[in-house]
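# Any chance you could fold what I've pasted below:
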Amino acid sequence: MFTGIVEETGEVVGVTDTDDGRRLRIAGHEVLSDVSHGASISVSGVCLTVEAFDDETFEVFLASETVDKTYLGTVEEGDLVNLERAMPGDGRFDGHLVQGHVDTAAEVLAIEQVGEDWWFTFELPEGYGQYVVEKGSVTLDGISLTVAEREDDRFSVAIIPTTYELTNLSTKEPGDFVHLEVDVVAKYVENMLDGYVDRLQ
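Now for the predicted structure:
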């Protein structure tokens, strides 16, 4: 479980494609301070398992499903990714419930600087509109964000300078993609209501 509060950006320093998927080696600092074999790290919103590590990097494997469902199948050496360690049991909960289970990828439609802040507009992929509401929470590339504006086919978020500077959003341009994880609470509510409606019929 994560909170969507990115600890640092890491650099992809190694990529190896295999018959079964893809292996990434990522340079970091903060997330390596207490890393262990088998630890979970959110890599731009994707929960991955540490298979190997040293003082400066860690290695993760992307199964074919992860390659197909996320854009991590296209990252290259030099690309920046957002990193967050799994939340400890006694940690502060500053974001919202984030599983690291990416639902889909959403395209960046527009980026506008407004004063010191940044306004990002993303497509709203078909089939996910019921989970994205104004003032609700979404996770974009592992970042816990609040929906500032919602339209039929798009939604926008306001990015403060700290988030812009400390995450890979500063490298995004219109046409790029981000990983979208909707609020899992909305999914549970939908599931429970579906069962309730079924019992009434």
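# from here on, contacts and neighbour counts on C-alpha atoms
Fine.
# Would you check how far apart V12 and L83 are?
Shown here: V12 relative to L83, a distance of 11 Å by C-alpha to C-alpha, to the nearest Å.
# So which bits of stretch 35-43 are buried?
Within stretch 35-43, the residues that count as buried by 16 or more other C-alpha atoms under 10 Å are 35, 40-43.
# So for that stretch, first residue to last residue, what's the gap.
End-to-end distance of stretch 35-43 (C-alpha to C-alpha): 14 Å.
# likewise stretch 27-34?
Start and end residues of stretch 27-34 are separated by 14 Å (C-alpha to C-alpha).
# Return the set of buried residues in it.
Buried-residue list, stretch 27-34, by 16+ other C-alpha under 10 Å: 27-28, 31-32.
# of those residues, closest to R199?
Among the buried residues of stretch 27-34, V31 lies closest to R199 (C-alpha to C-alpha), at 46.9 Å.
# Contact partners for the closest one?
7-8, 41, 83-85 (C-alpha atoms under 8 Å, 6 or more residues apart in numbering).
# Let's compare: structure for the following, please.
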Amino acid sequence: MFTGIVEGQGTILGVRSAGQARVLTVAADFDLDGTRLGDSIAVNGACLTVTSLRSGRFTADVSPETLSKTTFADARGGERVNLERAMRLSDRLDGHLVSGHIDGMGYLTLRETVANVLLLTFSVPRALTRFMIVKGSVAVDGLSLTINRCDDDSFQVSIIPHTAQVTTIGCKTVGDAFNIETDLIGKYVERFVSRGQEGAQDTARGIDMAFLAKSGFLDR
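Alright, predicted model coming up:
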């Protein structure tokens, strides 16, 4: 589990094919002291497992499923990435709960500067915006960001100067692709509401007026 507060940046040193999967080699800009084999590191928001580690660099396997959902299908050597090691239960949660399981990709369609803030607008599939609300949270390339506005197929966020400086997002341009993870809690709530609690024989019906009346929420 992660927080969306990027720990630092890194550079992809190499991308190697392994059948239908890929192997990334990444050099971190910060000290990886305490990191061990098998640990999780979010690379541009995607949770990857450390498979080798030496001299400030690590390798990680990228599965076909992850390749299909993320920008890693087009990853190349020299590319800068955001890095965050997994949180401890004793850590402060400064961002929001981020699983590192990417839902899909978004594309930067508009970049504006208002005062000292970057306003970024992304286009995303409607399957993702169903889990977005104004003032809710979204992870973009691993950054925990607050949604300014959203509609059926796009959303907007604000980037303060500090975030633009210490992450890769400040250098991105219109047309660039990003890894998007929608709010974890929102996905569970939507799943619960859509299926309802009628038991194993009626899980597909969901919550309707009859269910609310039966459960005591409405006067009969």
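# Which of the buried residues of stretch 27-34 of structure 1 fall within strands?
Using DSSP state E, A27 are the members of the buried residues of stretch 27-34 of structure 1 that sit in strands.
# and which of the buried residues of stretch 27-34 of structure 1 is nearest G129 of structure 1?
So of those, ranked by how close each gets to G129 of structure 1 (C-alpha to C-alpha), first place is V31, at 33.3 Å.
# Name the residues that touch the helix ranked longest in structure 1?
If you go by DSSP state H, structure 1 has its longest helix at helix 184-200. Applying C-alpha under 8 Å, 6+ apart, the contact partners of helix 184-200 of structure 1 are 97-99, 131.
# V67 of structure 1 and L145 of structure 1, how far apart?
Going from V67 of structure 1 to L145 of structure 1 by C-alpha to C-alpha gives 24 Å.
# Looking at these two now, which is surrounded by more residues?
Taking other C-alpha atoms under 10 Å, V67 of structure 1 and L145 do not tie; L145 has more neighbours (21 against 16).
# Please identify the helix or strand for that one.
strand 143-150 (DSSP states H and E).
# Please name every helix or strand in contact with that strand.
strand 137-140, strand 154-159 (3 or more C-alpha pairs under 8 Å, 6 or more residues apart in numbering; DSSP states H and E).
# mean deviation of the first one from structure 2?
Here the mean offset of strand 137-140 of structure 1 against structure 2 after fitting is 0.5 Å, by mean C-alpha distance after the TM-score superposition for structure 1.
# now that strand, how far from the centre of its chain.
Its chain's average C-alpha position is 8 Å from that of strand 137-140 of structure 1, according to C-alpha atoms, centre = their mean, to the nearest Å.
# and that strand, what does it pack onto?
Using 3+ C-alpha pairs under 8 Å, 6+ apart: strand 137-140 of structure 1 touches strand 143-150, strand 177-182.
# To Q201 of structure 1, which of those strands lies closest?
Of all those, it is strand 177-182 that lies closest to Q201 of structure 1, at 28.8 Å by C-alpha to C-alpha.
# Matching S123 of structure 2 against structure 1, which residue comes up?
Mapped onto structure 1 by TM-score structural alignment, S123 of structure 2 lines up with E123.
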